[in-house]
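>>> sequence and computational prediction follow.
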Amino acid sequence: MSVAETVGVELPYLRRYARALTGSQSSGDTYVRMTLEAALIDPQLLAEIGGDRIALYRAFSKIWSTAHVDTAHPGGDGSMHEQAAQDRLAQVTPLHRQALLLTTLEEFSLTETANILGIDEDEAGKLVARAIEEIESETTTDVLIIEDEPLISMQLEGLVSDLGHNVVGTAATRTQAQEAFAKTRPGLVLADIQLADGSSGIDAVEDILKFGDVPVIFITAYPEKLLTGERPEPTYLVTKPFQESTVRAQISQALFFGSSRPIG
């Protein structure tokens, strides 16, 4: 596969990973752009990226670990929240978060994750374990689930409850989501895109965000509808069918950063 083909296929997912890692679309996209610019300058790096997606993520990891991106952009979308996310990141070592996101969100094996991060497989496993410990210590919050498939809704309820959070409502339509949010004012929302009556989970979330900023994790079989690059995109996005560990990782990220990027 050529470099252009590799980047074309993987770019939406690399951008998703970068957003989850940094907590904002603008800073995540900046790191991705710096990675591609570095590849254009370095022929060897460019050749490696043409080989497989692991090389692309490895190149990104090098940029992430060595470059500094100022995420405070006055007048930009969500600038105050981006700065807050960066302040939180400054207090922790981000390597274990990378390992967790690579193995869950991006579904790399421990061997592949170790390759990307430039560490051995045993250390990669330890990083993931430490990240999971951090998830378990997160402060509990109230959660609203917007999902029209009963079995998936029940699965998410069980997962959220097992993590120690409180499910304060479920909704299968846009109208139900509006009513549930107004009544419960949760600290986190898990949302599907296509809802029972043909209404849109995207529209439901836009309605919710008018009440105030709240972390939102989209869980959908149609991620391409949100990864278009044509408008601000959600930071937290999980593809169906999902692994429970992936949802756990995204819940941790969302609560860690404490805000959600606008989607429209």
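Good, I have the coordinates.
>>> make it CA atoms for all contacts and neighbour counts henceforth
Will do.
>>> let me see the ranges of the helices in the stretch 51-200 of the chain.
Assigned helices in the stretch 51-200 of the chain, in chain order: 53-66, 79-89, 95-103, 110-117, 121-136, 150-162, 174-184 (criterion: DSSP state H, counting those that start in this stretch).
>>> can you tell me which of the ones you listed is most buried?
Among the helices of the stretch 51-200 of the chain, helix 95-103 has the highest mean neighbour count (mean count of other CA atoms under 10 Å), at a mean of 23.
>>> who does that helix touch, helix- and strand-wise?
helix 3-22, helix 110-117, helix 121-136, helix 244-257 (3 or more CA pairs under 8 Å, 6 or more residues apart in numbering; DSSP states H and E).
>>> at 6 Å instead, please
Here helix 95-103 touches helix 121-136, going by 3 or more CA pairs under 6 Å, 6 or more residues apart in numbering; DSSP states H and E.
>>> helix 110-117 and the helix it packs on, what's the angle between them?
Helix 121-136 and helix 110-117 are oriented at 90 degrees to each other (axes from the mean of the first three to the mean of the last three CA atoms, to 10 degrees).
>>> presented hereafter is structure B, for comparison with structure A:
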Amino acid sequence: MNAVTQGELLRTLPFARRYARALTGGQARGDALVAQALRAGLPSDVPVELALFAGVSRLVPDSSGEHISAKQRQLLLLTALEDLSLTDAARAIGTPLPQARQMLEAARDALRAVAATDIMVIEDEPIIAMDLRQLVEACGHNVVGIATGEAEAVAMARALKPGLILADVNLGPGGDGISAVQRILQEQDTPVIFVTAYPERLLTADRLEPAFIISKPFEPMALAIATYQAVSGGIPLD
């Protein structure tokens, strides 16, 4: 491992875990990728705040993919989900900046051409729910229902069988978003994206953790790439 201190590593670890899970499409595969990066030793050719992102990124084999290559997905996730500059994202994946810029522009264009899916939203705040609907529809998807509480969410998912669920964590008096999703997943295998202002609270290893997490507030591109990753199943590692 390079000169990354334990404190620096602990600060970036939750976000590197979120990135790895979104990249691979699942909790177990993402966490295994982070562990592999730590065992292999982190790159020394990037700043310490990028070392864990770089270690994870460089273990993923590049592939063309059906719509977007592995490196393009990495750039999308690092810039849109983790809010890195394109310069830092390019350094993390080990790609020259001009090439990374071209790859990112092509990836954004490809996202707009991806087939739409039916999305169910779990959100108790009406204004936020309306904003989410507008963002989802702007990405080309269709909102088939909005649930405001845990019981309603379970019943709605059972009836609608959505292609993707976009869920808030805290539903106020209506219950808990993670609990609602756990109940839904007992009946159907549906990709889920959680939306929260405190993503690090969902990455503590204290309870069952989601594979896809978006920080509030977020840009439409973050939702677009998270949706694509969730529906497509992430990057195969072998």
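Looks like it came in fine. This is a predicted model, so every value here is computed, not measured.
>>> hang on, the earlier thing: so which of the helices of the stretch 51-200 of structure 1 is nearest Thr235 of structure 1?
helix 79-89 (11.2 Å; CA to CA).
>>> got the angle for the closest one vs helix 244-257?
110 degrees.
>>> count of neighbours near Asp118 of structure 2?
17 (other CA atoms under 10 Å).
>>> what of Gln188 of structure 2?
Count around Gln188 of structure 2 with other CA under 10 Å applied: 12.
>>> residue in structure 1 matching it?
Using TM-score structural alignment as the criterion, Gln188 of structure 2 maps onto Gly212 of structure 1.
>>> can you tell me how far its match sits from Asp142 of structure 1?
15 Å (CA to CA, to the nearest Å).
>>> what of Leu89 of structure 1?
24 Å.
>>> what do you get for Glu206 of structure 1?
19 Å.
>>> look up the closest residue to Thr148 of structure 2, ignoring the ones flanking it.
Spatially, and ignoring its direct neighbours in sequence, Thr148 of structure 2 is nearest to Asp124 (4.1 Å; CA to CA, 6 or more residues apart in numbering).
>>> identify the residue of structure 1 aligned to the one you found.
Matched by TM-score structural alignment, Asp124 of structure 2 corresponds to Asp148 in structure 1.
>>> quick one: contacts for that match?
Under the criterion of CA atoms under 6 Å, 6 or more residues apart in numbering, the neighbours of Asp148 of structure 1 are Ala172, Leu195, Ala196.
>>> keep only the residues you listed that stay in contact in structure 2.
Contacts from these that recur in structure 2, judged by both residues aligned by TM-score structural alignment, their matches' CA atoms under 6 Å, are Ala172, Leu195.
>>> now a ChimeraX select for only the buried ones of the contacts of Asp148 of structure 1.
Of the contacts of Asp148 of structure 1, the buried ones can be selected in ChimeraX as follows, counting by 16 or more other CA atoms under 10 Å:
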select :172,195
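>>> alignment lookup: Ser109 of structure 1 to structure 2.
By TM-score structural alignment, Ser109 of structure 1 lines up with Ser85.
>>> how near is its match to Ala100 of structure 2?
Taking CA to CA, one finds Ser85 of structure 2 at 11 Å from Ala100 of structure 2.
>>> same question, Leu59 of structure 2
Counting by CA to CA - Leu59 of structure 2 and Ala100 of structure 2 are separated by 18 Å.
>>> what's the local residue count around Ala40 of structure 2?
Neighbours around Ala40 of structure 2, by other CA under 10 Å: 13.
>>> quick one: contacts for it?
Ala40 of structure 2 touches nothing, counting by CA under 6 Å, 6+ apart.
>>> and if we set it to 10 Å?
Met1, Val34, Gly55, Val56, Leu59 (CA atoms under 10 Å, 6 or more residues apart in numbering).
>>> which position in structure 1 pairs with the last one?
Spelled out, it's Leu59 of structure 2. So Leu59 of structure 2 corresponds to Ile63, using TM-score structural alignment.
>>> correct me if wrong: that match contacts Met34.
Yes. The criterion here is CA atoms under 10 Å, and Ile63 of structure 1 meets it with Met34 at 7.1 Å.
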